[in-house]
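A.B. asks: Structural data only, the sequence is not supplied:
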């Protein structure tokens, strides 16, 4: 059984890994965190009203309206499984809501 010191060391190492992962995900955002939160709210609203057409049309409109480079958003979303607007909301938001 690990000693108290070993448990504390492991806990500190785990916390460091979590913080590093968080910092990396924040750095990957193609927009400020607050804007990303607004983006996911925007998608949620539009998708509940109009549904998904298997494209990133709402994402592209958001990028245009907010002066964000769409190709950067598209690359970022694809990395986390967001190949259309509904996948962006379902897959990508979960990876970033805890930041």
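C.D. replies: Perfect, thanks for sending it. Everything quoted here is computed from the prediction, not taken from an experiment.
A.B. asks: from here on, contacts and neighbour counts on C-alpha atoms
C.D. replies: Noted.
A.B. asks: ok now do residue 80, which residues does it touch?
C.D. replies: By CA atoms under 8 Å, 6 or more residues apart in numbering, the contact list for residue 80 reads 91, 92, 95.
A.B. asks: change it to 10 Å
C.D. replies: For residue 80, the contacting residues are 87, 88, 91, 92, 93, 94, 95, 96, by CA atoms under 10 Å, 6 or more residues apart in numbering.
A.B. asks: Following the chain past the lengthiest helix in the chain, name the next helix or strand.
C.D. replies: Longest helix in the chain by number of residues (criterion: DSSP state H): helix 4-28. Moving toward the C-terminus from helix 4-28, the next helix or strand (DSSP states H and E) is helix 33-50.
A.B. asks: now that following helix, how far from the centre of its chain.
C.D. replies: 12 Å (CA atoms, centre = their mean, to the nearest Å).
A.B. asks: Show residues contacting it.
C.D. replies: Counting by CA under 10 Å, 6+ apart, 26-27, 29-32, 51-53, 58-59, 62-63, 66, 68, 85-86, 88-90, 92-93, 96-97, 99 sit against helix 33-50.
A.B. asks: ok, structure two:
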């Protein structure tokens, strides 16, 4: 049976690895946290007025209007399940929202 110290050391190592992973993912973000929050707000408002067309039309409009690099942001959103506007709001916000 593992000692309390071994269990605590394992927990500390796990937390440190999770923190390092989070920091690495955040450093690789092609969009700032502020712009990402703005995208979520934009999609929330727009999808409240009209249903999702299951495209990234609204997302692309936001990126273009803020001169953000669509070629890198769109694939990054897809890594987190953001394949259409409503999925960006549901999946990406779930992972990267406040």
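C.D. replies: Arrived safely, thanks for sending. From a predicted model like this one, the values you see are computed outputs, not experimental measurements.
A.B. asks: Now, of the contacts of helix 33-50 of structure 1, which are buried?
C.D. replies: Neighbour counting over those (16 or more other CA atoms under 10 Å) leaves 29-31, 52, 58-59, 62-63, 68, 85-86, 88-89, 92-93, 96 as the buried ones.
A.B. asks: which among the residues you listed gets closest to residue 17 of structure 1?
C.D. replies: Nearest to residue 17 of structure 1 out of these is residue 96 (CA to CA; 16.0 Å).
A.B. asks: So what's the residue count around the residue nearest to the closest one when sequence neighbours are not counted?
C.D. replies: Of all residues not flanking residue 96 of structure 1 in the chain, residue 25 sits nearest, at 7.3 Å (CA to CA, 6 or more residues apart in numbering). Neighbour count for residue 25 of structure 1, taken as other CA atoms under 10 Å: 13.
A.B. asks: what's the counterpart of residue 23 of structure 2 in structure 1?
C.D. replies: Matched by TM-score structural alignment, residue 23 of structure 2 corresponds to residue 23 in structure 1.
A.B. asks: thinking again about what came up before, tell me the angle of the longest helix of structure 1 relative to helix 33-50?
C.D. replies: Interaxial angle, helix 4-28 of structure 1 versus helix 33-50 (axes from the mean of the first three to the mean of the last three CA atoms, to 10 degrees): 70 degrees.
A.B. asks: Enumerate the positions of helix 4-28 of structure 1 that are buried.
C.D. replies: Under 16+ other CA under 10 Å, the buried positions of helix 4-28 of structure 1 are residue 22.
A.B. asks: That one against structure 2, how far on average?
C.D. replies: With mean CA distance after the TM-score superposition for structure 1, helix 4-28 of structure 1 departs from structure 2 by a mean of 1.4 Å once superposed.
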